[in-house]
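Engineer: The sequence isn't on hand, but the structure is:
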């Protein structure tokens, strides 16, 4: 069944454009709209497995200049797990500041009440994260990201926010037609969102390449090798972007 699903995705992708741009130029920049999806063998986020088995991860972004807004989600094929996030960011000369609203569900019953519109800090299931990052494309390309959960479900038994903070450093390297991203990331304080883990939780690399389908379409694929030293876990993830 999984092989037939992948073939179906490739068939659709090879003949369909999944990005669009507003052709009306209004000032210095124009609105760009892009949407697509990833198919991954497992959903791993910052060294933590959030969903076993294959996941489909759709997303759409609206971009104008350095300002970007969009939504992203993930769901699998075996349980009622799904995630829907909203994000807003601004990038200028390699620096990016952003906010993400994470919302996850893992229900055993379809149509269970999800309380998506509950934003009360003591009861909400949303996780609101602020982040700042920098990417240097120079001779020694690297990226640095710092994020903190400032509101929502990352709280202790007394409903006090943990303000879980995560720091990640990545080194970017091109080898032939392959693009590598070597990374190390860790949690700096007590938390709930990272399953109480503190320390280095995300260590590994991601490698990307494109498979040429025809003169007009190439299929991006990637592989991630991820370890979580705190939990002594290891993951190998394959993904396709359409």
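Structural biologist: Done, it's in. The structure displayed is predicted, hence computed values, not measured ones.
Engineer: hey, let's count contacts and neighbours off CA atoms from now on
Structural biologist: OK.
Engineer: The residue lying closest to residue 212 once chain neighbours are set aside - how many residues pack around it?
Structural biologist: The shortest distance from residue 212 to any non-neighbouring residue, by CA to CA, 6 or more residues apart in numbering, is to residue 218 (4.2 Å). For residue 218, the tally of surrounding residues (other CA atoms under 10 Å) stands at 16.
Engineer: just the one 10 residues further on next, same as before
Structural biologist: By other CA under 10 Å, the residues close to residue 228 number 22.
Engineer: surely it meets residue 48?
Structural biologist: Yes. In this structure, residue 228 is within contact of residue 48 by CA atoms under 8 Å, at 7.5 Å.
Engineer: Find residues that contact each of these two.
Structural biologist: Common contacts of residue 228 and residue 48 (CA atoms under 8 Å, 6 or more residues apart in numbering): residue 201.
Engineer: thinking again about what came up before, from residue 210, how far off is the residue nearest to residue 212?
Structural biologist: As judged by CA to CA, to the nearest Å, residue 218 and residue 210 stand 6 Å apart.
Engineer: With residue 22 instead?
Structural biologist: For residue 22 relative to residue 210 (CA to CA), the value is 26 Å.
Engineer: which of the two has more neighbours?
Structural biologist: More crowded of residue 22 and residue 210, by other CA under 10 Å: residue 210, with 16 against 10.
Engineer: Test my guess that the more buried one contacts residue 217.
Structural biologist: No. The pair residue 210 / residue 217 is not scored as a contact, 9.6 Å apart, by CA under 8 Å.
Engineer: In addition, the following structure is provided for comparison:
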């Protein structure tokens, strides 16, 4: 009987010791693997409207997504997609781009495909007689130092229905609508920052550009306003929020847009 009790105590002590060792080994802090910088990233925004170069592309709540991948280690060359969708289901857009950016200089080529109001959109249709694609060349440069003015110049290289005219030879030719913008950060590196901008548009080949609803117009101020930005801290998370006040003198419209960068 004593032998059986002794054996039972020995087994219990052994199991207890094993359990203690197991608990101790499980609570040892292990070094966390450092997360490497990824070439692939994406961003999501919520906006009360979608404004673009003085135009109101969607006049309601809009969700936008931005997927981009860096082709080189320095991340100067990127490719990706940008798209948006309206909460009411009317506005839909998907764009493709390739971009080079270095030392405040940016050059990009965008393929814009907005299918809003298109009954049978064909994503791979680039026929100049029927396509709704816009091929957009975008360039910008921000001057360094104490006068960081930013200059942007964008040209529509190719377009079907939205930026073309019928010439004397009964053939369609692109108008090459051009948009030029100057912007300047009046307040920067503060809790609340302020950026002001002014944009103008004109056609290279024709008497009317894309950014006006006039019958004919060789030059217009189409986009003026300001953007106020701040980071709102929620626990350990910073939410990027901006508000833009925009006026388009040519089209006689004005909007306030609230933009929240979720991540």
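Structural biologist: In hand now; what should we look at? Keep in mind that what you see is a predicted model, and the values were worked out from it rather than measured.
Engineer: show me where the first structure has helices.
Structural biologist: 2-14 (DSSP state H).
Engineer: Can you report how many residues lie near the residue opposite residue 243 of the second structure in the first structure once aligned?
Structural biologist: Residue 243 of the second structure maps onto residue 223 in the first structure, with residues paired by TM-score structural alignment. The number of residues packed near residue 223 of the first structure is 18, by other CA under 10 Å.
Engineer: picking that back up, identify the contacts common to residue 210 and residue 217 of the first structure.
Structural biologist: The overlap between the contact sets of residue 210 of the first structure and residue 217 (CA under 8 Å, 6+ apart) is empty.
Engineer: so which helix or strand takes in residue 9 of the second structure?
Structural biologist: Assigned by DSSP states H and E, residue 9 of the second structure falls within helix 2-26.
Engineer: Go ahead and measure how far that helix is from the middle of the chain.
Structural biologist: 62 Å (CA atoms, centre = their mean, to the nearest Å).
Engineer: Same check on stretch 80-97 of the first structure?
Structural biologist: 8 Å.
Engineer: likewise stretch 69-80 of the second structure?
Structural biologist: Relative to where its chain is centred, stretch 69-80 of the second structure has its mean C-alpha point 16 Å off (CA atoms, centre = their mean).
Engineer: doesn't residue 39 make contact with residue 75 of the second structure?
Structural biologist: Yes. Using CA under 8 Å, residue 75 of the second structure is in contact with residue 39, at 7.3 Å.
Engineer: List the buried residues of stretch 225-240 of the first structure.
Structural biologist: Neighbour counts over stretch 225-240 of the first structure (16 or more other CA atoms under 10 Å) mark 225-228, 234-235, 237-240 as buried.
Engineer: Farthest pair within those?
Structural biologist: 228 and 240 (23.1 Å; CA to CA).
Engineer: out of everything not next to it in sequence, what's closest to residue 208 of the first structure?
Structural biologist: Residue 208 of the first structure sits nearest to residue 222 (CA to CA, 6+ apart), 4.2 Å away.
Engineer: Skip the chain neighbours and tell me the closest residue to the aligned partner of residue 155 of the first structure in the second structure.
Structural biologist: Taking TM-score structural alignment, the alignment pairs residue 155 of the first structure with residue 164 from the second structure. Excluding the flanking residues, the one nearest residue 164 of the second structure by CA to CA, 6+ apart is residue 174, at 4.3 Å.
Engineer: Please tell me how far the one you found sits from residue 134 of the second structure.
Structural biologist: Taken as CA to CA, the span from residue 174 of the second structure to residue 134 of the second structure is 10 Å.
Engineer: Find residues that contact each of these two.
Structural biologist: With CA under 8 Å, 6+ apart, residue 174 of the second structure and residue 134 have common neighbours 157-160.
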